[in-house]
Each structure stands twice: as structure tokens, then as C-alpha cells.
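Asks: need coordinates for the following:
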Amino acid sequence: MKGGSCYKEAGLDACVANTKHPQWGNKASSSSPQILRFCSSRSLVCVVIFSGIVFFYMFTFTVSPFSCSNNPIIHSSDSEESSAIIRISTFNSSRSSMSSSSPPLPSHLPPPASPATMLRHIVFGIAASKNFWESRKEYIKIWWQPRKMRGFVWLDEPVNEPRSSASSLPIIKISANTSNFPYTHKHGSRSALRISRIVAETVRLNLADVRWFVMGDDDTVFIPDNLIRVLNKLDHRQPYYIGSQSESHLQNIIFSYAMAYGGGGFAISRPLAISLAQMQDRCIHRYPALYGSDDRIQACMAELGVPLTRHPGFHQFDVYGDLLGLLAAHPIAPLVTLHHLDLVDAIFPNSQSRAEAINRLFDGPVRLDSAGVMQQSICYDVKRHWTLSVSWGFVVQVVRGVMSPREMERPARTFLNWYRRADYKAYAFNTRPVARNPCQKPFLYYLSSSSFTNSSGMTVTRYSRYMEQPHPICRWKLPDPAVLVNEVVVFKKPDPALWNRAPRRNCCRVISSSKAGNKKAMTLEVGVCRDGEIAGAR
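Replies: Below is the predicted model of the structure:
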């Protein structure tokens, strides 16, 4: 065994010698049985150890929670969705078969796209009262289209409406009695209960082919085409509650920022309206202390779990005074409604009445290009250092000096707060003060006429200078718009697909500012911005 290994009792030199000079031949052959016995004994020990390790791991895996046989979560058949849980023991073996098989189809396929929403798919519910009917019905006549629209005016008491007038109005109905509903608000009116149930009462009429129920007041003016444009962005088969909040920050705090203000109008999709009709009477009983009808609607929406989808085109107009600042800097969104028109100044100050002012808007701009009504465009007369703001179909403002688009797109506070003793800046949006510097006070040119030219395919709107009050004296050495411009002419191509694209302001361009006889006119063009075109003074 000297040649097999070196033991502790053997000297180092002997071990080295045996390693360097192995003895082959008889001595080597005589020692092989001992080597075999030694190796076999060691192999037996290795086999025993290896077997123990294998047994240990098999036992551990058997009692493991990942074992398929003991896992209660994976007892369903492979056809069920729970088979998607990965079985660790069979992952490698099933990978190839999973890759070769096609994925399972979803159990609920999305419904196919439906045709576009039209006016015939909408039912209007208009809240009105006998006391104000004679004056308020004139607003309804402006926007109502008898042969294209469906809807009802819901009154508190019967009225005697002549047939000649009734043909240009929605069908008149009387609201159901609400005396059995509690109402405890000290400063409100029980009429809120009646008005809050108009949507539910309209649903119970069971009209066919209705997609949306639209609510408004008798002094709410709708732009029907723009309402359609907004509703076509939404799936009427889903529960939607769309409208807007108040302009008054304090109003929103007192009532709710999550509430669609009824005077500004709101729309409820058919499935949501049906759900509301089924539970609203019970819901109203739970909120006797609420003030109005729209907060009762919102309370029921909260119980249904449906939030308000806000759209800036619905206007409550909880303000007093002149709407110039709000309308001249309208949000980049279609104008859908106007409200509280009896409480604010006429939108065109040189009109005979508020209704006549709205008629001027509808007879021209709304008829010619409803998508572009009140949309602001900003440009500059570089030679004269003027800032120009065009609110198409409404007003053109000319300001001496260069004001940035960031300033011009903020509404000037030409109006007063709904709460007159409250913070005069407390609005739910950014505003800017009316210019105190007489040189920066805008020159106003209101819409005077509108037409369409077949040869060019463009609308032509004319805006005349408003000269009710003398303009303050300015000491700046800049050209005076009052001397150079009496009329602004704006050319614009109708763009009914404006809101099918991403929201963006139109651009305006100064074409000329020349003298035509005794009439000094500035000519502008408004349209889609060209590549690289911006609203900049340089």
C-alpha cells in the first residue's frame, strides 16, 4: 500500500520517492485487490449518502404547498379560467404545448360600434314654470327644431298655449305631484323635487330609440349640433352623466364640484337614466335637506356610483353683468349651452333684447359654422403693434401693444361674482383683471352681419365698432384703432370636423387694413393653423 497513498506515519521523502518512481510489474499487480476493496467500500458510502439526499428532496416536494395534488386552488378543470395558474411541476413539459395552441377567446367581446348619434336619438326634458313661461319660451323657440327634435316642457301648472306658438315648441306636460316627498331646506323651494324627477318621468314615457336624456331649464339655450358632437365622443351604452360645474367657486363649495348644474344643462345616457328612474323616489326621500334639483340628481348619482364627466362647453353662468370676458375667451371646446340670460347683459350690447341677441347668433354663425362659434383666435398686426383676438361669430378685440396668448386666453373680469360680497376673484378658473391703463383697454367690434360665399366656400362675418362710450385718451405713440378701423371683416372656411381632431385654437392672419371709401376696414382670415404657424408677434 506504500504506492497507493501517503499516511501520516510515512515520511515525506518516502512519499515523494514513491510518487516520482512508481513500481510497475508484480508489486503493482499484487496490491490491486486491496485497492478494489478500498474503492468499493467508499462507493457504498457515496451511494448511501446520495440515496438519502434524493429521498429527502422527494419527501420535501411531496409535502410542499406547491404540489398539484394538495393545492385546493387548482382543482378546477383545464377549461376553466383558473387553469391559467401555473403548475410548477408541469411548467416545463407544458410550455411547448401552450406555445403551439392558440390563446382562448375572451368570454365577453366588446359590443360592435353603433351608428353615430343624431338629434332623433336625444330626448330633451325642459324644466319650466307657469310664472315665467311667457318670457322664457322665446328662448326655447330660438334653438328648438320641431321636426328634428324630441322633447317635453315640464310645467308646474297648465298654460293656455296657442296652436300657432305650440307648433314651434316641445310638447307641454305637467309634472306629477310631489307632496309626499319631504323637503326641509329653509331657503329653498319645493319645486326642486318636481324638477329633479323630470328625467325619471321622461324615461317612463318609454320612447323608442333613445340614447340620451338631456336636461335643461326654460332659459337654457342649446347649440344642438355641438351637443351632438360632444355626445358622439361617448358610448351611450355605458352609464354617463355629463355636464359642468358653476363659474362661482363658492357655489361649488356650497353645493358640489361633482355636480352638473342643471341650468347649464346635462346629459344622462339611457342605461343610467333607467337605473335612476328605478331608484330615484327612494333616493329623494333620503335627502330632504338639499336645496335644489341638481344636487338631488348628484346625490342619486353618488349612490349609483357614477361620477360627473365634465365638459367646459356647458355654461351655468352664475355671474352678473357683461359676459364679454367669458365668451371672448371661450375654452377650446364646442359651445354647448348658455344659461341665466335674463340675469346678465345681452351678449350683443346694441341689440334690442336678450332674445334678439341670441337670434343674431343663431341666424348667422350657428347656422353657417356651429363648430366654430365663440372659438378664440389670437394674432398680431406687427406693423401697428396691435394684439387681435377674434371670438368667431361674436366679437373682435383690438388692443394696443403686444399681449401674450397666455394673457389673452384668460377671461377678463367684465362680469361680477354671483355672491357680490364674496371675493371678486373667486372663480373656478383663471381670470385676469380688466385693464386699468387706458392704452390697453380693448377696442370692441361686435358681430353685425354674416354670410356665405359659394364662389370661395367661405363664411364672411363683419364686426362693427362699438361706440357706446368714448374711449379713454392714450398717450402711447402707437396707431389708434379708433381712427384707422371702423369694421373688421373675417373670412373663415366652415369646419364641421373641427372637434374630430385634437383640440387646438384656430390661427388668424391679418390680410389687409385698407380704406374702402369712407369705411375703414381690417380684413382677417381664420382657419386651421399651418405647419409651424403659432400665435406670436414675431
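Asks: hey, let's count contacts and neighbours off CA atoms from now on
Replies: Fine.
Asks: report the buried residues of the biggest helix by length in the chain.
Replies: In the chain, with assignment by DSSP state H, the single longest helix is helix 26-62. For helix 26-62, the neighbour count (16 or more other CA atoms under 10 Å) marks no residue as buried.
Asks: can you name the element that comes right after it?
Replies: helix 91-100 (DSSP states H and E).
Asks: tell me where the stretch 401-538 of the chain has strands.
Replies: 415-417, 443-453, 458-465, 487-492, 507-516, 519-527 (DSSP state E, counting those that start in this stretch).
Asks: so which strand or helix has I268?
Replies: strand 266-269.
Asks: contacts only, for L119.
Replies: 148-150, 224, 228 (CA atoms under 8 Å, 6 or more residues apart in numbering).
Asks: now list the buried members of the residues you listed.
Replies: 149-150, 224, 228.
Asks: farthest-apart pair in these, please.
Replies: R150 and I228 (13.8 Å; CA to CA).
Asks: related to what we said a few turns ago, among the contacts of L119, name the ones in strands.
Replies: Among the contacts of L119, the members falling in strands (DSSP state E) are R150.
Asks: please give me the structure for this one as well, since I'd like to look at both together:
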Amino acid sequence: MRINPKDPAEILYPWTSTKITICFLLVISFTYISYSLKSVLPSNLCREQYSVTSHLQSEAPATPSQPISPPAPAPLEPQEPKTNLSHIVFGIAASANLWGNRKKYVKLWWRPDQMRGNVWMDQPVKVEPEDEHLLPPIKISSDTSKFAYTHRKGHRSAIRLSRIVTENFRQGMENARWFVMGDDDTVFVPENLVRVLQKYDHNQFYYIGSSSESHLQNIYFSHNMAYGGGGIAISYPLARALEKTQDKCIARYTGLYGSDDRLQACMAELGVPLTKEQGFHQFDVYGSVFGLLAAHPVAPLVSLHHLDVVDPIFPNMERVQALQRLNVPMKIDPAGLVQQSICYDKMRSWTVSVSWGYAVQIFRGIFSPREIEQPARTFINWYKKADFIGYEFNTRPVSRHPCQKPFVYYLTNAVYNKNTNHTATEYVRDQAPNPQCNWKMANPSRIDRVQVYKAYDPHIWDKSPRRNCCRILPSKKKKGTMAIEVGACNEDEVVELR
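Replies: As a prediction, this is how the structure comes out:
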């Protein structure tokens, strides 16, 4: 049989293209399988573990048995001390014409050894030798004649007064946190001012104060304005920002009336709202402020303004003399000053309201706390034609019936017993006659004096605001005396009407 010879290409190139392709695929598959197997082989895992272990051992302590200690914590930065009087710079707005009389108010609260600040005058005044160490230094305000003032009824001194914080800032006082301004007829309660400012971060922008008692005043000026007489507190960084821009700001508001509305206009440009604190009192009222103090809001008493306008806070006394009497409980327990408590003598159907350190009231009948906590209208509005709806808060009439007019007892003495940590205050009945009453119930006129015992609690404002409770105590003394205990409410204690 004849066999045909092969094609010469097959003899020279025995691998065809098809075979080559198949072999190439087999090589790739084998390589992939080998790589996959190596990645899971125990020897490879051991090598990786050994590598990690070797790395850790190279950084471990020399003694393998010694446990590794965690890194030492970073040292804590020392905490800033709480705000105190030394951190506050006061600026008192005054005028040479009135300083001779009004400096008496400043002497009541100023503490030369603890406070710093200045009285800003429109012109020089004579400083009496006895006053030199009892009052703040007197400074003369910068000339403001370059600023325009176009309000028809105001006085251009408002421009000078609006710059008090800025001028105080430019004095360069060290370690200042707050700049507080007020008028020369304002009395501050320093400890309570500090308590209020401690609530806020002095490193932030804060503009703190309160509104007017007159609703119309707030409408005419602004509900967002702190009234300067009642006191304004401005944090250091905000005072710094104000100092940079205030003169340009004042030039833009030539038609405003006073100093505090000019200041608020600049605050609005800086975007800083008013932080309201109820203890700053503008006292835009006339007459007796008894109703306001006897039903003080649950907030520390910070300031009293317009003391030349309102009646003396205690009857039958001069203004300064009356404030000196209030100074006694103010020094003993400033946190509790004029704080209201409400309780009932249910056997005699009496309602009792205590304004600690100021006055006690006894009412015939049982009144709800909701009514008694409203100030009685013993005063009239700043706008004398305005009726009772012209106030910024709820008020009530002094009495709706002659028999319901309260019997009022004013503070006569206050003492503190450091051994028991309690205060004892005594209140004597006002001699102003009460109307005749034919009601067949016990007559409070038989009570000549009230004695109130209260635990000293300087931290009352570190807790959530709540009125103290009061309790009528069994009287162990002569018949004309009522004894009352005032203090923090016990658990589940409620002021119940019946």
C-alpha cells in the first residue's frame, strides 16, 4: 500500500494553531489554581502570622512577661475658676448735677476691695475726702459732639451714655469677663449678679438684661432691648466686637431717643439677641413697688432702678434708710432675698404670703397660688393714663373686697445662726388701718408680728427654679405672734388649697 507523504508544513511545524490555543489555556488554568492553593496553604498562613508577631515583638518591651501598659493620658488643662466679682467691670452712668444725691445709692452696694469699675460723668465733680475710698473712680466721658442727634424730645447725652461699655473696655482692665452698666440711681445685689452671670459662658457673645415693666415702653422702644437703668451685662468678646464698630453704628442711628436703644441697635447689627433675666428691674412705674417685691418672680433679685422715682420700699422711712434696712437680709442670705412662699392657716382660713427679708401678708380667705403669685397693683404705670393692661406681666387688684385687703408685716430684724445654719427674721404689722370687715372668721389684726425661720441655702439657684414652701408652726409664744418655717419643698409637698 502506498502511503502518501505528509504536508511539508506538518513536518516542519508539528503544533497546529488549535493545539497551541489549548495548551495556552491549560497553562493559565494551572497557574490560577496554583496561586489559589498557595493563598490558603497552612505554611503561608504561618508565614503571615510569623511576620505580624515578629513586628509586634520588635516593638514590645525587653521583658516579654511584663504586661504592656496603655499610653499615659494627656494632662488635663486647668479649669477656669467660676466667675466672681473680680471678673466684672462696672460702668455707672452719672451726671454732675445729680451725683451729690445719687452717690448715696452707689455707696449701698459698692465694695471697693472687691469690685472694679468707673463712674462716667459729663463733667468734673468735686470728690469729697470721705468718698474717695467708698466709691468707684470718676471718669469724664469722651467728647461726642461729632455725632449727630436728631430726636426731637430726647437729649444728646444718650450718645455719651451708650458708649460706657466701650469706654470701659478701652481702659484695658485685665482678667475682665463681663462689662456691667447701670445708672447712678440703681442698687445692685452683687452676689446675685454673679450667680446670674455664672450661668453663661463668658467666652461667647452675650447681651443680658431685662425689659420694662411698661408694655407701652417696650412697644415704643423694643421688646428685644435691655433697659440700661435696670442693668446690662455684656460678655468680654461681645464688648470687644462692640468697641470696634460702635462709633460707626451710632452714626447710623441719629434719630433714636436714648442710650439703651442705641446700644441695642448695635447689638442687632452684630446679630446678638437679648438674653432676658427677670431679676434686673427697670421699675418703670410710679408709687409703691410693694406689689412687685412681695410677689417677686422665681429668680434672684439682681437690681432695683428708679429709686428717686418710686416710693421708699419701707413705709415711713427715707429712701436710703429703707434700702439700708433691706441691706441686712441682703448680706445674710442674698440668694433668698424677697423670694415668695405661699402657705395656708387652714384652721383660721387664712392665706399667707412671705417675701423673705421684706414683708409678710395675711389674707382673709383661701386664695390660689396662681393668684397670689401675681403682683398686686400698688403702683401705677409709667404712662399714667394706661390702665392695668399696660403692664408686661399679669397683675391683680390689691383686693376685690374690703375684707380681702391683706394685713402687711414689714421686716424689722434679721439674724443668722451659724451653729444651726438658719436665719430668723421678724416682721411687724404696718399701722395703716384696714377696712372694717363683718365676716365671721378669725381676724388677722390679732397678729402683731410674724417670725420666719429659714435654712440658709446659697445653692438654691444651682437647681431648677422652684418657689420655697412655707409651713405655719405651732406658736409657743404669746398670742400675737405667728411662727412660719420657710425652706425647700419636701418630696411630694404641694401647696394645697384644702
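Asks: kindly provide the TM-score of these chains.
Replies: Overlay of the two chains. TM-score (TM-score structural alignment, normalised by the length of the second structure): 0.83; 423 aligned residues with a CA RMSD of 1.3 Å.
Asks: in a markdown table: the buried ones among the contacts of L119 of the first structure, plus distance to E303 of the first structure.
Replies: Formatted as a markdown table, those follow (distance: CA to CA, whole Å):
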| residue | distance to E303 of the first structure |
| --- | --- |
| M149 | 31 |
| R150 | 29 |
| P224 | 30 |
| I228 | 28 |
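Asks: can you get me a residue count around the residue mapped onto A537 of the first structure from the second structure?
Replies: Taking TM-score structural alignment for the superposition, A537 of the first structure sits opposite L497 in the second structure. L497 of the second structure: 13 surrounding residues under other CA atoms under 10 Å.
Asks: report the contact partners of L497 of the second structure.
Replies: L497 of the second structure neighbours (CA under 8 Å, 6+ apart): 344, 366-368.
Asks: re the thing from before, same check for the contacts of L119 of the first structure, but in the second structure.
Replies: Checked against the second structure using both residues aligned by TM-score structural alignment, their matches' CA atoms under 8 Å, these keep these contacts: 148-149, 224, 228.
Asks: what's P271 of the first structure aligned with over in the second structure?
Replies: Match for P271 of the first structure (TM-score structural alignment): P237.
Asks: how close does that match get to L85 of the second structure?
Replies: Per CA to CA, to the nearest Å, P237 of the second structure is found 18 Å from L85 of the second structure.
Asks: what's the answer for Y32 of the second structure, then?
Replies: With CA to CA as the criterion, Y32 of the second structure and L85 of the second structure are 81 Å apart.
Asks: repeat for N316 of the second structure
Replies: N316 of the second structure is 34 Å from L85 of the second structure, by CA to CA.
Asks: and the kept ones among the contacts of L119 of the first structure as a markdown table, adding distance to D156 of the first structure?
Replies: Shown next, in a markdown table, are these (distance: CA to CA, whole Å):
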| residue | distance to D156 of the first structure |
| --- | --- |
| K148 | 26 |
| M149 | 23 |
| P224 | 26 |
| I228 | 29 |
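Asks: tell me which two in those are the farthest apart.
Replies: By the measure CA to CA, K148 and I228 form the most distant pair in these, at 12.7 Å.
Asks: from Q340 of the second structure, how far off is the corresponding residue of the second structure for P494 of the first structure?
Replies: Aligning on TM-score structural alignment places P494 of the first structure opposite Y456 in the second structure. The gap separating Y456 of the second structure from Q340 of the second structure is 15 Å, by CA to CA.
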